[in-house]
Each structure stands twice: as structure tokens, then as C-alpha cells.
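Enquirer: got a predicted structure plus its sequence, pasted below:
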Amino acid sequence: MDLETPPPDLYGRPRADRFFERLTAFGDWYSPALGRPGLRRSPRRAEARGVPPLFLVVTAHRVVAEDVVELRLADPSGGMLPEWQPGARVRLTLPSGRERHYSLCGDPADRHGYRIAVRRVPDGGGGSAEVHDALHVGVRLRVRRPRNGFAFCGEEKVLFLAGGIGVTPLLPMARAAQHAGVDWRLVHTGRSAASLPFTDELRSLDPNRVEIRTDEEHGLPDAAELLARAPRGAAVYVCGPAPMLAAVQRALDASPAVSLHYERFGAAPVLNGRPFTLRLGPGGPELAVPADRSALDVAREARPELPYSCKQGFCGTCVLKVASGTPEHRDRRLTEEQRAAGLMLPCVSRAAEGETLELEV
């Protein structure tokens, strides 16, 4: 069901707004009610020292495409939010305790609200379904301040390639490129026109620079064909499913483009993996981890309540302590001190072939 956004002037007042006071009170009552008996909660991790989290309220929840909802998050008192740049993400702690990262897809100039868009993934870990079904107007959320691992560098020539919901970080980049007078193009691919969000918003930037390409009308996209649209010497920014990213990487050298920036949704394929054994706690079950699967995926089959988010080794949500065995660290988050203390990110880190890792769970 589409819900109307409150009038814009509510966000800009320097004092507390009565509407938001009522909205916050409703959220305080409603959010705990979502913790129904039997719903397992994952542990909530504190923010980095000296960087307090934000506590925001959902002020709009509307459908923007088939199985895609857009949320607007704002300060309950109408205050200004921290600045962010195109490509930034926020981490939401959902009412169940799950933590999920979502790209900001609004306008960085709008300091009174963060916008995200989430596609429902039926066979996912439950986070997208919770966003769709539980994050109604008035729900309050703990939100980590924006962080950017996919920054837009503002090159003179740019090709943006978006696969489905992968358009979310690229939309603010395209807006920034348009304002800066950059020579840019954007291709948005997806299953059908109905499944693609923000089509009208993209075209409003410059209809001559935006191409909407659907499988229904054009067939499955070919990476070399997509890259052929790049101006010579251009930088390519791509966000979408793992197969799309892999295909673009393979085809880049033969294209007019000279550099590639990308963000993937979901875990990357395991490279150079070797089979090992995972033990969940002392005397716990021993689980075989194949060469092509992650320790986290195998562990969650036995313990589905184990928390996770990015599955790429940078958010730290799935961190566990190694009780015995020697891990093979492949993450981009833990410090040497943390690794020496026995911490491990099982979404990407592994062990040597034949090794047995015992994790504290």
C-alpha cells in the first residue's frame, strides 16, 4: 500500500514538530511489538567509539516498482542529517535485530531525509521481507551514519551500468554528473519495465543520456554490447548481480573504457577455496565446508539465527571468535589486533584444506 510523504516543511523546522512527536510515540509503541515471541534476535553491535548512531523514523513507505519499496528516513524532531556523497550506504538495525546495508538513492543536498529502495528477495535471509512488511510509517530504527566504499570520482567521461535494484547508488552519481557537466551515459537493465524503479526520475535528468533495456524487449544483455556505449577513455561504474559484474570485468579490456568501479549485491564467488571443517562450539556439530561455499553459509544451515549483512567481508556484522584452529583471513575489516584476538569474519574467511575451525557461537 502506498503511503503519502508528510509535507516537506515538517523536515526543516528547527524545533520539535508535533506531528513527529506523535509519529515518534507511535513508533516507540509499534517497533517493540514487532519482536513477537519465537522470533530470534541477532545480537546488536555498538557503533564505533566516538561515532554515535542515528535514531530515525520512517516517514514514507511506497511502492516504486514491482517488488520494490522506497523508504524515507528522517530525524524525529525534524533536524538535519549527516552529509553523504553518491555511493554511500547506511546500515539499518531492523526491528528483529537483523542488520542490513542499503545504498542511499536520494539527493545529497536533501539534509532532512535519507531515501533507500529495497527489492523483496523471496529466498534471501529475511531482511528485505522485513523492510517491505514491517517498516511502516512511524517505525523507529537505529541507523549507522553513511559510509562510502563506492565513491564517485567525477571523471570527465562516465558510463553507468545498473542491473535492477543496482540503480540505487548510481542514481545520485548520475545526478552529480549532470550537475557537473560530465559526459555521462546510463544504461538500466532488468527483467521488465515494471520491475525497474526510478525510470522517470532518471529520464528527467537527461532523456538522451539514459537507456532503459529490458530482457522482455531486448533479450539478455551482453556485457561487450553494453560497454560499447562508453565514450572512449571513460570510467565505468557498475552495480548489479554478480554474473553481470563478472561479465563486465571480462569484457572491459576490449571496450572503449579505461577503468572500472563496481559494487556488488550479495557475496562474491569463492576463489581458490579449499574444503575444511567447521565446528560450532565445543562438542557441537562438525560441518563440512566445500571449496566453493563460505563458512557463514554452511554455519547458518545449522544455526540460521547467526547474524550477517554484506557477505563481502567489510561490514563486520557476522564476526565470530575462533576457539581453536587457524583461520585464513580474507576480509577487509578486521585489524591485526582483532585477528590476533581470535576474531574472524566467516562470510569470506576460511581455513587451510583439512583444517578444523571451532567457532564460539
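Expert: Okay, I see it.

Enquirer: okay, CA-based contacts and neighbour counts for the rest of this
Expert: Will do.

Enquirer: any idea whether residue 72 is helix, strand or coil?
Expert: Following DSSP: H, G, I helix; E, B strand; the rest coil, we place residue 72 in the strand state.

Enquirer: ok, it touching residue 63?
Expert: No - at 11.9 Å, residue 72 and residue 63 do not qualify as touching, with contact defined as Cα atoms under 8 Å.

Enquirer: ok, and what's touching the longest helix belonging to the chain?
Expert: Using DSSP state H, we find that the single longest helix of the chain is helix 18-33. Outside helix 18-33, the residues that touch it by Cα atoms under 8 Å, 6 or more residues apart in numbering are 10, 57, 76, 77, 78, 95, 137, 138, 139, 140.

Enquirer: and here's the other structure:
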Amino acid sequence: MSRSTDQEHELTLHVDALLEPVDGVRVLELRRADGGELPPWTPGAHVDLELDEGLVRQYSLCGSPSDRDRWRVAVLREPAGRGGSSWVHDKLAVGDTVAVRGPRNHFPLVPAPRYVFVAGGIGITPLLPMIAAADAAGADWRLEYGGRSRRSMCFAEELTATYGGRVRLHPQDEVGQLPLGEVLAGAGDDELVYCCGPEPLLRAVEERCADRGPGALHLERFSPREQTDSSGDVAFEVELADSGRVLAVPADTSVLRVLEDAGVNILSSCTEGTCGTCETGVLGGRVDHRDSLLTPEERAAHDVMFVCVSRADPSCPRLVLDL
């Protein structure tokens, strides 16, 4: 069963504005050329931007779902990245067109009476519409927001001006790292934790929330989990349920590559198990999940996989895919 809560669309949008609210962050506002409404989306959703030939990157929608005239995304310049952020910062201009696919939501806001939002750096972006939704619903919530410095913390002034004491800022150059022990110690059984940021923060939050109940912690990763050791990978088969066709997957080849080479039409983007584009239903077999999206409970169901990284469990010679 699909985890995404929004219907995907393929659009060509115009860059209507480029803002630089803090050092190293560029905010894009995207609109239809004809001024028409954009598709609906829900807090936590992201879109794929095709920035150049073969250069596709995922960015969280950080505006308001009620604003159907424009989509807003924020892009952090990452000098050590793979080129997407540099392209946005150095080449994209107002008036340019960008191919956009989405929205897609694998990080939805679950209704709850209380929330703790934990953000690290640019990880604040998917949390912005969640905070607005939680506040509008009358939930009890707080935001713990860490960053290198106040100058680098995008939307910090906007958040504190709007929500006051519910927002606590933790600039590392002033107060050190986020005090996760303090931040999470008071989280009650009815309080959901939502976190987005760099991988060290996510791992630390996971460790501190390990003894909480299922569904209490919700994470979104911008980069893949630590990679699984692939030295022991073995070959297996995938059966396409619609046609009964069986394809061999070698030990050193992804399911996605095998499907593409066989002419199977399947969307993909990040090829790292983080964006969710290649989500595929599984009708039979056990999956060795290697994505950065599924919760432990969802993994245990073995009814969906991300074919760019996940494989058949070593004990399973064949997976039956809903294709």
C-alpha cells in the first residue's frame, strides 16, 4: 500500500521569486505560467525538481498548503554535495522554468494532542507547515531548532515572531548542540516526535526514542541511512504480477536497473532510497529493506519496497511485484 498521501503531477513551473533569508539558503517560489492553481498537498510533502539534464533533486514544500498559487522550497548551498544546490544558487534565475514532479508525502503529520518538533539546520523546512497545522488544530506543541549560528537558521525570526515561547532556538556557536536529553525527556506517551535534519541528529534522536511505542517517532532523511554491507548479496528473481514475467536480479545489480533494462516503465529519482519515487507494491516474498523511509512496522509488513536499493531477503528466492 502506498505511503504517499498526495497525488503526483508533472508540471513545468516558473521561478517567480528567489529569496535569500539567511546565509547559504535560497528560497524559490514557483508558480504556473498561466496563474492557475497548483495541486493540493499536505504538510511533510516534497517535490522533485529537474534542475538540469539528469540532475533531479528533492525539496520539501515549506509554504502553506492553503496557498494554491505558489509552491515554496528552500535550498541550502552544500559545497560538498552532488551539484543540485550549487545549480540552484549559481544558475537559476527569476523567470526560468523548472520541471517539477510531485507532490509526494512520506512524512505525513499524524493527528495527535501533543508534538515535539526537532529540527537541525535546513531540516526545519518540512516542519514549517506541520507546525502551522498543529497550531491551527489546537494541539500542544513545541519546536526545538538547532543550527550552526543564528545567521544560518532559516525562518528562525519568522517562527519566534509568530509563535513566541513555543519555539526554542539552539545556535551551536552560542549554546552548543541541541540538548536532546532535556528536549526528549519530557515527551509523554501521547506526544509524537517529528524530527528532520542531518544524519547524526537523526541517529541520536532514534537512539533516545528507542523505548517509545510504535509510531511515536517520525523522521525524514535528506540523505540515505548508513549503507548496508552488500558483500553478501545474492541473486534472486522478481515476478511481475500483471504479466507473470520473471526477471533475474544478479547479486551486483539493483531491482530498479533490472526493471529498466527489461523495458518496465517505473519512475525513479534519487536512487538512494530517500525520495520514495520508485515505491513498488510487493504481493509475495520477504524484502531486505534498505531504504530510509519505512518504519519498522511498515518493513515488517513486506508489502512495499523501494526498488532502487532494497532486495529480496536472502531466504527468499523470488519476490512478486505489483507491476
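Expert: Yep, that arrived. Only a predicted model underlies this, so the values are computations on that prediction, with no experimental measurement involved.

Enquirer: what's the TM between chain one and chain two?
Expert: The TM-score (TM-score structural alignment, normalised by the length of the second structure) is 0.72; 265 aligned residues with a Cα RMSD of 3.5 Å.

Enquirer: tell me the residues of the second structure aligned with the longest helix of the first structure.
Expert: Under TM-score structural alignment, there is no match for helix 18-33 of the first structure anywhere in the second structure.

Enquirer: what comes up buried for that helix?
Expert: For helix 18-33 of the first structure, the neighbour count (16 or more other Cα atoms under 10 Å) marks 20, 23, 24, 27, 28, 30, 31 as buried.

Enquirer: gap between that helix and the chain center?
Expert: 26 Å (Cα atoms, centre = their mean, to the nearest Å).

Enquirer: circling back to that earlier point, of the contacts of helix 18-33 of the first structure - the most surrounded one?
Expert: residue 140 (30 neighbours; other Cα atoms under 10 Å).

Enquirer: map that one across to the second structure for me.
Expert: Using TM-score structural alignment, the partner of residue 140 of the first structure in the second structure is residue 97.

Enquirer: once you drop chain neighbours, what's closest to that match?
Expert: residue 14 (4.4 Å; Cα to Cα, 6 or more residues apart in numbering).

Enquirer: swap in residue 216 of the first structure?
Expert: In space, residue 216 of the first structure is closest to residue 192, 5.8 Å off (Cα to Cα, 6+ apart).

Enquirer: related to what we said a few turns ago, looking at the buried residues of helix 18-33 of the first structure, which is nearest residue 223 of the first structure?
Expert: For the buried residues of helix 18-33 of the first structure, the closest approach to residue 223 of the first structure (Cα to Cα) belongs to residue 31, at 43.7 Å.

Enquirer: residue closest to the middle of the second structure?
Expert: Per Cα atoms, centre = their mean, the C-alpha nearest to the average position across the second structure is that of residue 220, at 4.9 Å.

Enquirer: can you give me the helices in the second structure?
Expert: For the second structure, the helices defined by DSSP H occupy 84-90, 127-136, 156-163, 172-175, 180-185, 199-208, 255-261, 296-301.

Enquirer: count of neighbours near the counterpart of residue 120 of the first structure in the second structure?
Expert: Counting by TM-score structural alignment, residue 120 of the first structure lines up with residue 77 in the second structure. By other Cα under 10 Å, the residues close to residue 77 of the second structure number 19.
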